[in-house]
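Visitor: coords please:
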Amino acid sequence: MAEVEDAGDFAGVPDGFQRLWTPHRMAYILGDRPSEDAGAGTDCPFCAAPDKDDGEGLIVHRGTTCYVVLNLFPYNPGHLLVCPYRHVPLYTDLTPEETAEFAELTQHAIGALRRATEPGGFNIGMNQGEVAGAGVAAHLHQHVVPRWAGDMNFLPVIGQTKALPTLLEDTRQALLAAWTP
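Guide: Down below sits the predicted model:
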C-alpha cells in the first residue's frame, strides 16, 4: 500500500518534499515486461489475459476477435486497452473483421467510461513499436484513457508517480455495470 510520509533531510536540511511510496511499480520500472520481440503465448500479457478468468485478467468485455481489458499500469482510473486476440504488432496487420470490432469496442469503451465515471474527455491512441513508446510492442493494443479537469498534477511530471483513487477491481466492476453492447 502506498504511504505518504514527511520529507527526510539531507545533511540536516529538509528538502520540503513528501514521499508517496509505490513499490509495486518496481517490476515495471526494472523492465519485468515483454520485449518488442516477445512471442505469442504466456510471454505476452495480451495473449495470456484471455486465458484467465475475467477478474484475474482484468477483462471488461470479450468480443469475437478482440477484447477490452483494464491497463495494469493505468495513467488514470478506467484506463482501458482494446486488444485483438491474435498476436500482431501493427494496426495494418488486422483483418477487416478485426479492424471493425477493434473500432466498435473502442466506441463501446468510451460509452461505458462515460456512464461509469463521467470523464470530461479522452485520450485515444496506440504506440506502434518500442521506439514509439509501446510498452508491449509485439501485441497491438489501443489505449482509451478517460480524462478529467485537473487530473494531471506534479506527481507524474516530477515524481514519475501516478496517484490513483480507485482499485482496479472496483473500476472493472463499475465498467461491467455500465457496458452495453
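
Visitor: Every contact and neighbour count from this point should use C-alpha atoms.
Guide: Will do.

Visitor: so when I look at residue 55, I'm seeing a strand, right?
Guide: No - assigned with DSSP: H, G, I helix; E, B strand; the rest coil, residue 55 falls outside any strand and is helix.

Visitor: what's the nearest residue to it if we skip its chain neighbours?
Guide: Spatial nearest neighbour of residue 55, excluding adjacent residues (Cα to Cα, 6 or more residues apart in numbering): residue 169 at 7.4 Å.

Visitor: Ok, residue 110 next?
Guide: Closest to residue 110 by Cα to Cα, 6+ apart is residue 144, at 7.2 Å.

Visitor: What's the end-to-end length of stretch 67-84?
Guide: End-to-end span of stretch 67-84 (Cα to Cα, to the nearest Å): 6 Å.

Visitor: Stretch 42-54 too?
Guide: By Cα to Cα, the extent of stretch 42-54 from end to end equals 16 Å.

Visitor: so where do the helices sit in this structure?
Guide: Taking DSSP state H, the helices of the chain run over residues 26-29, 45-48, 54-57, 96-117, 154-159, 168-178.

Visitor: hmm, back to that, check the contact between the residue nearest to residue 55 and residue 57; I expect there is one.
Guide: No - the criterion here is Cα atoms under 8 Å, and residue 169 misses it with residue 57 at 10.4 Å.

Visitor: Also this sequence, please, to line up against the first:
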Amino acid sequence: MKKNLFVPSKGEYVRGKRPTVGCILCSIVQNDPKVVNLKIFRSKSFTVAVNLYPYNPGHLMIFPNRHIEEIEKLSFSEVKELHKLTIISLKILRNLYSPHGFNIGYNLGKGSGASIEHLHLHIVPRYENELSFIDVLSGSKIIVEEPKDTVQKLKREYKKYAEELLAQ
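Guide: All right, here's what the predicted structure looks like:
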C-alpha cells in the first residue's frame, strides 16, 4: 500500500492559494514584498531564481523579465542570452551539487501542467540513486536543503560569472 506525505503549502499553491499579485514571476522581477523572492541573478532580459517547491536542491527557473507566455515571443537575442544563462547555470550546478544529470525544459500551457502563466525554463539536477526508502514507501521526496540556503550558495557562484553574463 502506498502512503503519502503531504505538503499542504504546495497543494494550496496548486489549487490557487497564492499571493495576491498579477503574475508571481513578474512580482519576483519587481521585488514585490508579497512574494517569496528566491532570485539569484538578473541579466538584461532574464532572472534566475530557485524554485520555491524544488524537486531537488539546485532546482532553478530562468524566466524573462518581461511578461510573456509563449516561447515564440522571445527575440533571437533573448534566445541567445537564455542559452548562455542555461550553460553557465549548468556549470555552476555541476560545481556545487555534482549531479549525475539534468532535466531541462518548459511546461507550456495548462495542458502541460504549467501552474504559472509566464514563460520559464526549469533546470533540475538529477542523481542516479534518487529513490530512497522514504521515496518508495511514502511516494514523497525529502529535500535536504532549504531554498533560501540554495539562493545564498548560488548567488556567490553567479557573481563569479556576472561580467560574462552581463556582456552582450
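
Visitor: returning to what we had before: among the helices of the first structure, which is nearest residue 140 of the first structure?
Guide: Smallest distance to residue 140 of the first structure across those (Cα to Cα): 8.7 Å, for helix 45-48.

Visitor: what's the mean distance for the closest one versus the second structure?
Guide: Mean deviation of helix 45-48 of the first structure relative to the second structure after superposition (mean Cα distance after the TM-score superposition for the first structure): 0.6 Å.

Visitor: which ones are touching residue 81 of the first structure?
Guide: For residue 81 of the first structure, the contact set (Cα atoms under 8 Å, 6 or more residues apart in numbering) comprises 68, 69, 70, 71, 141, 142, 143, 144.

Visitor: Against residue 122 of the second structure, how distant is the equivalent of it over in the second structure?
Guide: Aligning on TM-score structural alignment places residue 81 of the first structure opposite residue 61 in the second structure. Here residue 61 of the second structure is placed at a distance of 5 Å from residue 122 of the second structure (Cα to Cα).

Visitor: ok, now residue 46 of the second structure?
Guide: In terms of Cα to Cα, residue 46 of the second structure sits 13 Å off from residue 122 of the second structure.

Visitor: okay, and the common contacts of these two?
Guide: Common neighbours of residue 46 of the second structure and residue 122, counting by Cα under 8 Å, 6+ apart, are residue 62.

Visitor: Looks like residue 113 of the first structure contacts residue 122 (just checking).
Guide: No - Residue 113 of the first structure lies out of contact with residue 122 (Cα under 8 Å); the separation is 9.5 Å.

Visitor: So which of these two has more stuff around it?
Guide: Between residue 113 of the first structure and residue 122, residue 113 has the larger neighbour count (other Cα atoms under 10 Å), namely 26 against 16.

Visitor: what's near enough to touch that one?
Guide: Taking Cα under 8 Å, 6+ apart, we find residue 113 of the first structure in contact with 78, 119, 146, 175, 178.

Visitor: okay, how far is it across stretch 143-161 of the first structure, tip to tip?
Guide: Its first and final residues considered, stretch 143-161 of the first structure spans 19 Å by Cα to Cα.

Visitor: Quick one: residues in contact with that stretch.
Guide: 20, 22, 75-82, 106, 109-110, 113, 119-126, 162-163.

Visitor: And those, which of them are buried?
Guide: Neighbour-count burial (16 or more other Cα atoms under 10 Å) is assigned, among the contacts of stretch 143-161 of the first structure, to 20, 75-82, 106, 109-110, 113, 119, 122, 126, 162-163.

Visitor: among these, which are in strands?
Guide: Judged by DSSP state E, these include 20, 80, 81, 82, 122 as members of strands.

Visitor: Thanks again, I'm all set now.
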